[in-house]
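>>> have a look at this prediction, sequence included:
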Amino acid sequence: MDAVSSESEIDTVVLDLGQVLVDWEPQRAHPHLSAQAWHAVAAEIDFHALNLRADAGETWASLEEEVAAAWPQHAGFLARYAEAFATTLTGPVPGMPELVGEMRARGLRLLGLTNWSSETFPHGRVAVPAMHELEAIVVSGDLGLVKPDPAIYQHLLDRFDVAPARALFVDDRLANVEAARALGLHGHVFTDAASLRRELAGLGVVIDPPA
């Protein structure tokens, strides 16, 4: 394993998981619905707000009861989503399994920080082999905290003795990255593996793209 260069500004990379390591398409849990119909239901019940509540520790069963009571015509929508969750993970984000392996080979410490329901998270471990390259993963559903709450970042920093100024936080959501920056971490809004390579190079960690 190559050691991180003394010229590098960082020694730790903290990675979000969804849309960074693994592609997530929630509508795939309901293949009987057209894309238009799925988005209409999701908007009516505010699926993404409900999903965030699950990420914060609420059970899918309790959320399904809430939806069924408020929108009887959509009873079963969340239950189906939770049951078919594995189908919503469509594979690794292109280039990221290789980059994760290369970062580890360079001696960077790799941690995960994800907004994810503790009920469905085990599917992620199966679907995303790159997760096993990470030293540890902080899962929001286990803590009852979600990004961008500063407390979840502080939990990771304290638990793993991470120096904020020596860490890069990577997430596809700007609000989450800004929260990390406010605590002193370097931050990168993820779009693709190539842009993350450039960010790392700017911090003194040059990882050449695969031939």
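Nice, I can see it. Keep in mind the model is a prediction, meaning the values are calculated, not measured.
>>> contacts, neighbours, all on C-alpha from now
Will do.
>>> after the one helix or strand Leu63 maps to, next one along is what?
Secondary structure assigned from DSSP states H and E places Leu63 in helix 60-70. With elements assigned by DSSP H and E, the helix or strand that comes after helix 60-70 is helix 77-83.
>>> ok, and here's another one to check against it:
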Amino acid sequence: MGEARSIEVLVSDVGQVLLPFDTSRVWERLLGATSLPEAEFRALLHELYHALDIDRRAEVGREFHAELVRRGGLRLRFEEFAWAWSDMFWEDAETIALIAGAPVRQRWLLSNTNALHWEFILRRFPHVVARFDGWIASHECGRCKPDPEIFRLVMRRTGLPPEAHLFIDDLAENVAAARALGMDGIVHTDAAALAEELARRGLAPG
């Protein structure tokens, strides 16, 4: 029998929880469209990603692309780059069903992401996003997990205290940050383990 819990809000990460991804697909496409050696291009992309603060800025995709063209010899138009950079996700149907079916009042998405990935997700997976009451995306709010402020933003949106929230993420440091504020948390590994954790809390889908 599950533990009696007063969870009213389920907050889920997106990447590697609802939507697994494989970045090797991105590297294969980009490395095939640059004149730089692989190691040099990889270093440049990582440099730009952090220098441009892509996960915290809403309007940076075209600047990112332009710098890769200018400095990395990238031979892709912006629209081609946006697809190459983003088409790496697929659905974990079992995990989605568990989270979407849990008996809670609200469901929210909380993602460290960037504008290009998020726009792609909204276009490719609208049926997944539609099963949630809303989302908080890092590039839109200027905060990234595990920053406590992004979890406080969740609570301002839901209007409920920390103990009413259950946060699911594949990264232990993010779950630890949520727990530090009083939320419950699950480090996601796979659907089977998640089903057990939800059932233990009395949150198995009916």
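Perfect, thanks for sending it. This is a predicted model, so every value here is computed, not measured.
>>> circling back: give me the contacts around the helix holding Leu63 of structure 1.
Contacting residues not belonging to helix 60-70 of structure 1 are listed as Ile45, Leu50, Ala54, His74, Ala75, Gly76, Phe77, Leu78, Ala79, Ala82 [Cα atoms under 8 Å, 6 or more residues apart in numbering].
>>> repeat that with 6 Å
Taking contacts as Cα atoms under 6 Å, 6 or more residues apart in numbering, the residues outside helix 60-70 of structure 1 that touch it are Ala75, Leu78.
>>> ok, His139 of structure 2 to Arg152 of structure 2 distance?
Computed as Cα to Cα, to the nearest Å, the His139 of structure 2 to Arg152 of structure 2 distance reads 16 Å.
>>> in terms of neighbours, single out the busier of those two.
When His139 of structure 2 is set against Arg152 and neighbours are counted by other Cα atoms under 10 Å, the residue ahead is His139, at 23 against 15.
>>> quick check: closest non-adjacent residue to that one.
Ranked by Cα to Cα, 6 or more residues apart in numbering and with sequence neighbours excluded, the top spatial neighbour of His139 of structure 2 is Arg56, at 4.0 Å.
>>> isn't that neighbour right next to Ile136, touching?
No. The criterion here is Cα atoms under 6 Å, and Arg56 of structure 2 misses it with Ile136 at 11.8 Å.
>>> got the contact list for the residue of structure 2 sitting at the aligned position of Asp16 of structure 1?
The pairwise alignment with structure 2 assigns Asp16 of structure 1 to Asp13, based on TM-score structural alignment. With contact taken as Cα under 6 Å, 6+ apart, Asp13 of structure 2 is in contact with Leu109, Leu110, Ser111, Asp169.
>>> map the third one across to structure 1 for me.
What that stands for is Ser111 of structure 2. Per TM-score structural alignment, Ser111 of structure 2 is aligned with Thr114.
>>> which residues in structure 2 form strands?
For structure 2, applying DSSP state E gives strands covering 9-12, 106-111, 134-137, 165-169, 184-187.
>>> with respect to Gly32 of structure 2, which of those strands lies nearest?
Gly32 of structure 2 lies closest to strand 106-111 among these, at 28.9 Å (Cα to Cα).
>>> which of the contacts of Asp13 of structure 2 has the largest number of neighbours?
For the contacts of Asp13 of structure 2, neighbours were counted using other Cα under 10 Å, and Asp169 has the most, 25 neighbours in all.
>>> that residue matches what in structure 1?
Asp169 of structure 2 maps onto Asp171 of structure 1 when the alignment is built from TM-score structural alignment.
>>> what segments of structure 2 are helices?
Chain-ordered helices for structure 2, with DSSP state H as the definition, fall at 24-31, 38-51, 61-72, 78-86, 93-101, 115-124, 126-129, 138-141, 148-158, 172-180, 191-200.
>>> just send those helices back as a markdown table, with distance to Gly206 of structure 2 too.
Putting the helices of structure 2 into a markdown table (distance: least, Cα to Cα, whole Å) gives the following:
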| stretch | distance to Gly206 of structure 2 |
| --- | --- |
| helix 24-31 | 37 |
| helix 38-51 | 43 |
| helix 61-72 | 42 |
| helix 78-86 | 34 |
| helix 93-101 | 7 |
| helix 115-124 | 28 |
| helix 126-129 | 19 |
| helix 138-141 | 32 |
| helix 148-158 | 23 |
| helix 172-180 | 26 |
| helix 191-200 | 10 |
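>>> those: which one's closest to Leu18 of structure 2?
Ranking the helices of structure 2 by distance to Leu18 of structure 2, with Cα to Cα as the measure, places helix 93-101 first at 5.6 Å.
>>> one step back: which one of the helices of structure 2 lies nearest to Gly2 of structure 2?
Between Gly2 of structure 2 and the helices of structure 2, the shortest separation by Cα to Cα is 4.0 Å, and it involves helix 191-200.
>>> list the buried ones in that closest one?
For helix 191-200 of structure 2, the buried set under the neighbour-count rule, 16 or more other Cα atoms under 10 Å, comprises Ala191, Leu194, Ala195, Glu197, Leu198, Ala199.
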